[in-house]
Structures are given as C-alpha cells and as structure tokens.
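1. Could you work out the structure for the sequence below:
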Amino acid sequence: MTTPTNDHFDLGGDLRVKRMGFGAMRLPVSTLGGPANDRDTALRVLRRAVELGADHIDTAAFYYHQSGLAANELIRTALSPYPDGLVIATKVGPSRGPDDLHPTGQLPASGLRAEVERNLRELGRDSLDLVYLRVGNVQEPDDEPIGERFEVLAGLREEGLIRHLGVSHITAAQLAEARGIAPVAAVQNRFDITQPADTGMLEICERDGIGYAPYFPLGGFGIPDDDRVKAVAARHGATVPQMLLAGLLALSPVMLAIPGTGSPAHLEENMAAAALRLTAEDLAALRG
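-> Sure thing, here's the model as predicted:
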C-alpha cells in the first residue's frame, strides 16, 4: 500500500499548482559568499524547470549576488511572457544592503509597498500571485506582533496588486494574528524530514487547507547525514536528496516542495523525486 498522494494543491483555493515546484534562491549564487553562478546556465535551469512541470516558482527581490545577478531578473528573462498557469511567489520583509551577503534587518511597515512594487517591476507583472511576509532573520521565530506590517500587504491585496498572502518564519500565534486581518494561503517555515520541529504548524495548515512550503527542504546547510533517509532511499534506488523531497510530499497533502538549485543535473534529480511513491512503512521509517 502506498501513501495517498495528490500531485496538486490549490493555493488560496484557486491557484492550482503541482506540489513539486522550484525555489530561486540559489539561481544567482550557490553558496553564501561564493562566486556568482553562470547566467546562461541559470536561465537554462529555469526554462528546464518549467519544461519538467514546475508551475510554482518561489523567489524574492533580495535573492541576488553582489555582482548584480538577481533571481527576479533571471526569471523574467527566462520565462516572460509567462506561460498560463505559472504561479510566482515572492517574499517581502527582510532588508538587505547592496554589500550584504544576506538580509540583515527588517523593513518597517512603511517600506513594504515599495518592496512589493520592486518585485512587480523586476518580474514584469501587473500583480503578484502570492506574497509572503517574511518575519525575523536567522534566529528562531518569536511572537513579535506582525499585524501592522501584514495590514499593509492586506491593503495591497485589496488594491489588486497581490492575489494571495502568505507568512514565513512565524509562530502559531503570528499565523493567527495574520489570519485575523486577511486570509493566509500559505506558510513558509523551516522544515525537512530530519528536522520536523514545526509539525504543529504543519498540522494547523493541513486542518485549515493552508499550503505549507518549507524553506531548506534539503537541510539548507548541506544534505543531512541520516541513516533512516539513506536506508529508504536505497530501497527505492533513489538518492538521499530525492528521498528528502519525496518524504516531504508523502507527509502531508498540503506540503509544497520548492527545492532550489543552479545546477541542471541537480534540477533533473530534484524534479524526478515527485514520481517516487512511498509506502506507509517507508514513511514510518523516515519519521523514526
């Protein structure tokens, strides 16, 4: 018996996407502080991702290399005019200076409109399919109020600049605060098969039909060295990264995988993971 698998999810109830998507964070640069990736290769990866069925691309205006190579510009160059059904999600909230390797602060509520408009401009869109309010930086999420900032995005949704709203790097209390202001279509928190600390949030999303698109689905800072994952991967003739992704998709019907890469070979490997079907025994083994 295989675990029940729905290959699609309806974001916000009306944006149907395949549950295996693509994350753009590693398009400009593969490692923090490393050299910029090859532009032509990055464009080829994006086009191939769509050819392989990815119709949900996750990006942000702060995904760029100091050289100027930027995820949003690559997406527009590679894919515009955008094919019907392609959903592009982006994030706003973090602030990053031109010389910063990564975001180091948070934009105030007054700065969010400009950041949304920047994404619209860079992507060449009249409206954005899904915009996450990304809260905090690298520290663990806390319960700081997010209402003032989320209200700005809710207003932009009312204006028609945003179709659906999401929240990222948040707690259950912050999710509840946001939902008291406007509907939340998706959550993006840290989660992978070997680090399931956010299971409580995943259960809320599953109960209420909210998409859950974990960042760092492959561990984030190197592929986890986990004997459970290795054993199940070996049974399926799969790689460890493929099993990490397949395990996520098998875990919940609201799970949306958005692995990122600047490598054509890794892209092919990641996208193939969507075809793996795990048994209940496999999933129990991954859960430990």
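
2. contacts and neighbour counts: CA atoms only from here.
-> Fine.

3. Stretch 203-213: end-to-end distance?
-> 13 Å (Cα to Cα, to the nearest Å).

4. what comes up buried for it?
-> Cys205, Glu206, Gly209, Ile210, Gly211, Tyr212, Ala213 (16 or more other Cα atoms under 10 Å).

5. Return the distance of it from the chain's centre.
-> 14 Å (Cα atoms, centre = their mean, to the nearest Å).

6. can you list contacts of it?
-> 9, 11-12, 184-189, 202, 252-258 (Cα atoms under 8 Å, 6 or more residues apart in numbering).

7. cool, stretch 261-276 as well?
-> 20, 23-30, 37, 41-42, 44-45, 48-49, 52, 236, 241-243, 245-246, 249, 259-260.

8. same check, this time on stretch 171-181
-> 141-147, 150-151, 154, 167, 184, 201.

9. Show me how far that stretch is from its chain's centre.
-> On Cα atoms, centre = their mean, the centre of stretch 171-181 falls 19 Å from that of its chain.

10. tell me which residues in that stretch are buried?
-> The neighbour-count criterion (16+ other Cα under 10 Å) identifies Thr171, Gln174, Leu175, Glu177, Ala178, Arg179 as the buried residues of stretch 171-181.

11. possible to save the residues you listed as CSV with secondary structure and distance to Asp84?
-> As requested, those are exported to CSV (DSSP: H, G, I helix; E, B strand; the rest coil; distance: Cα to Cα, whole Å):
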residue, secondary structure, distance to Asp84
Thr171, coil, 34
Gln174, helix, 33
Leu175, helix, 31
Glu177, helix, 33
Ala178, helix, 30
Arg179, helix, 29
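
12. In helices only, show me the contacts of stretch 261-276.
-> 41-42, 44-45, 48-49, 236, 241-243, 245-246, 249 (DSSP state H).

13. and this one, so I can compare the two:
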Amino acid sequence: MTDITTYPLGDRAVRRIGYGAMQLAGPGVFGPPRDHDAALAVLRAAVAAGVNHIDTSDFYGPHVTNRLIREALAPYPDDLVLVTKLGARRGDDASWIPAQSADDLRRGLEDNLRHLGLDAMEVVNMRFMGDGHGPTDEPVEPQMRALAEMQREGLIRHIGISTVTAAQVAAAQQICPIVCVQNQYNIVHRGDDTLIDSLAEQGIAYVPYFPLGGFSPLQSDRLQAVATRLAASPMQVAQAWLLRRSPNILLIPGTSSLAHLEQNLAVASLVLDDNAMAELNAIGRVA
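-> Coordinates of the predicted model:
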C-alpha cells in the first residue's frame, strides 16, 4: 500500500507537511526573533510532532534561522532533512540583494554549513530572483553548474530549483538531477498545473509557497465560506487543497507560534471530499 503521508525528497522520504523557518526571524525576515525561547520551542515541537523536513536559508535574518535550528535541534535526528536555498544576501537596510555568481553561491553554501554545523547540505535550492512576482526567462545554466560542482565536491547531496519556469527546470536537468521545485502556487495561482503533473511523473517533489498569495477579495470570501463550512481556517483549507492536488506536493508552512504550528499540522487530518474540491477549484475562476 502506498504511503500517502510521505514523498521522496532526493533519496529520503519526508512527511508531506514540513516546516518553513523563515518566520522565526524578526520583522521583514530580518534580525533576531521577537522571542528567542519561543522560536526554539516551535522548532522542537515540530520535530517532536514528526516533522522531518525543515526549509531554511542563511539569508533569513541573515544567519538567524540557521543558528536557531542548530541551537534547538543539534545533534540532528537521523531522519531530519534540512533544505536551504542560495541566490541572495541581505543588505544592512534589510534589502534583498541578488548573490548568484559562482563565488557568491560558494560563500552562501559555506555560511549555511557553518551556521547549521554540517559538513554537507542534504538539499540546496537555487533560488532565482525573478521579477518580484514570478520567474523570468533568465538563463539558469551558470548557477546550476556552480551548484553541480559543489555537489561533485560532496558539499551538496541533492539540488533543487526555485522561482522558475518549466523550460528553466528542463534546462537545469541537463546539468544535474533536480529533486524538487519551489514556486508560488495555490488555489487561485495555478500557472504551474502542467509542471506539477510533469514533475509527479518523474518522482520530483513540488514545494509551493504563498498558499494564500494573490487572492482577490471575492476569492478570499469564497475560501472563507468553504472554511467555515468545514470548521477550519482558510489557511488550513488552502493547505489541505494542496495536499490533495497532487501526491508530490510538500508543504512548508511557517510560524513562530506553537498554536499555529498545531493548526498547520492538523491539516493532515482535514478531509476534502470531491464536492469541496470542486468548490475550491471554482474559486480560482472567480475574477
């Protein structure tokens, strides 16, 4: 019988509801957390509840989330998969600055390894900057070659790619195997439908971000109505829809609150029947 609660990420099986560490940093993903001890507690509670996939980056803070992860969880459980991303750095004014040269990427990887206390990263996503709203058609080959070289050196075990088109994924696959794609996708932002299905056929994970991003007020009202009927929050319903949408979708909801963590993990038991799925799919067609 197929285990629908897990999916391969590289050569590891991870639970389909993971944890995104971004919100552990301060406002604007910059500076220290509002409550250091609470941040540690959330990380420990997530792992204690069975989460074995944590998404992070050394440009969150910068350096904040990785240091928290190490303080809270090292020595790491054997089944825990830590996934980071490269491609940016933070300015002193909290700005996001592209850092995509080979030297930038190597420095970024070294920072991640040092702050997490690791000799190698299990998965590294190459995060392209896009245009602020989604991917552009920029070449991906230089960055992917740089990551592939670090993979050959044993510093990276598996490589993913983020904020990209299907054509960019295909170009990256000419250079190295890709184990996951991380893009914006949700009930109303459905541009990756074909890509998700193609990745599922290849056994490649898809990790959506912004599960409530891009909704119009009317669409938000429709989602709220469905959520009210199901006695759940809109975020829970949006995440449950993603889990049912395709078996290769992995969630990485983030929070700095124990209560919200419990709500996110409860999505695993939220059942959407065919009627609920049809109603949610129709939300995406509401202007």
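
14. Give me the TM-score for these two chains.
-> Overlay of the two chains. TM-score (TM-score structural alignment, normalised by the length of the second structure): 0.90; 280 aligned residues with a Cα RMSD of 2.3 Å.

15. related to what we said a few turns ago, columns distance to Ser127 of the first structure and secondary structure on top of the buried residues of stretch 203-213 of the first structure, output as CSV?
-> Below are those laid out as CSV (distance: Cα to Cα, whole Å; DSSP: H, G, I helix; E, B strand; the rest coil):
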residue, distance to Ser127 of the first structure, secondary structure
Cys205, 25, helix
Glu206, 27, helix
Gly209, 23, coil
Ile210, 21, coil
Gly211, 20, strand
Tyr212, 22, strand
Ala213, 21, coil
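
16. Which one of these is nearest to Leu74 of the first structure?
-> When those are ranked by distance to Leu74 of the first structure (Cα to Cα), Ala213 comes first, at 21.8 Å.

17. What lines up with the closest one in the second structure?
-> Under the alignment (TM-score structural alignment), Ala213 of the first structure pairs with Val207 of the second structure.

18. The spatially closest residue to its match that is not a sequence neighbour: neighbour count?
-> Distances taken as Cα to Cα, 6 or more residues apart in numbering place Gln182 nearest to Val207 of the second structure, at 4.6 Å, with adjacent residues excluded. Gln182 of the second structure has 20 neighbouring residues, counting by other Cα atoms under 10 Å.

19. which residues touch the alignment partner in the first structure of Gln182 of the second structure?
-> In the first structure, the residue matched to Gln182 of the second structure (TM-score structural alignment) is Gln188. Applying Cα under 8 Å, 6+ apart to Gln188 of the first structure gives the contacts Tyr132, Gly166, Val167, Ser168, His169, Tyr212, Ala213, Pro214, Tyr215.

20. again, 7 Å this time
-> Val167, Ser168, His169, Tyr212, Ala213, Pro214, Tyr215 (Cα atoms under 7 Å, 6 or more residues apart in numbering).

21. does Ile54 of the second structure count as helix, strand or coil?
-> Put simply, Ile54 of the second structure is strand when judged by DSSP: H, G, I helix; E, B strand; the rest coil.

22. my read is the residue nearest to Val207 of the second structure is in a strand, agree?
-> Yes: assessed with three-state DSSP, Gln182 of the second structure lies in a strand.

23. And the buried residues of stretch 203-213 of the first structure, which is closest to Leu112 of the first structure?
-> Of those, the one sitting nearest to Leu112 of the first structure (Cα to Cα) turns out to be Ala213, at 21.8 Å.

24. Tell me which helix or strand the equivalent of Leu223 of the second structure over in the first structure sits in.
-> Under the alignment defined by TM-score structural alignment, Leu223 of the second structure corresponds to Val229 in the first structure. For Val229 of the first structure, the host element (DSSP states H and E) is helix 227-236.

25. average gap between that helix and the second structure?
-> Superposed on the second structure, helix 227-236 of the first structure shows a mean distance to its aligned partners of 2.6 Å (mean Cα distance after the TM-score superposition for the first structure).

26. Contacts for that helix next, please.
-> Contacts for helix 227-236 of the first structure (Cα under 7 Å, 6+ apart): Thr239, Val240, Met243, Asp282, Ala285, Leu286.

27. coming back round to it: specify which member of the contacts of Gln188 of the first structure is nearest to Asp84 of the first structure.
-> Ala213 (21.7 Å).

28. Distance of that closest one relative to Gln188 of the first structure?
-> Distance from Ala213 of the first structure to Gln188 of the first structure, by Cα to Cα: 5 Å.

29. Over to Met255 of the first structure?
-> In terms of Cα to Cα, Met255 of the first structure sits 10 Å off from Gln188 of the first structure.

30. and if you look at Gly247 of the first structure?
-> In terms of Cα to Cα, Gly247 of the first structure sits 17 Å off from Gln188 of the first structure.

31. all helices of the stretch 51-200 of the first structure, in order?
-> Along the stretch 51-200 of the first structure, counting by DSSP state H, counting those that start in this stretch, helices occupy 71-79, 112-123, 147-159, 172-179, 199-208.

32. Quickly compare the ones you listed and say which is most buried.
-> Among the helices of the stretch 51-200 of the first structure, the stretch with the highest mean neighbour count (mean count of other Cα atoms under 10 Å) is helix 71-79, at a mean of 21.

33. what about that helix, distance to the chain center?
-> So, by Cα atoms, centre = their mean, the centroid of helix 71-79 of the first structure is 17 Å from its chain's centroid.

34. What is the corresponding segment of the second structure for that helix?
-> Counting by TM-score structural alignment, helix 71-79 of the first structure corresponds to 65-73 in the second structure.
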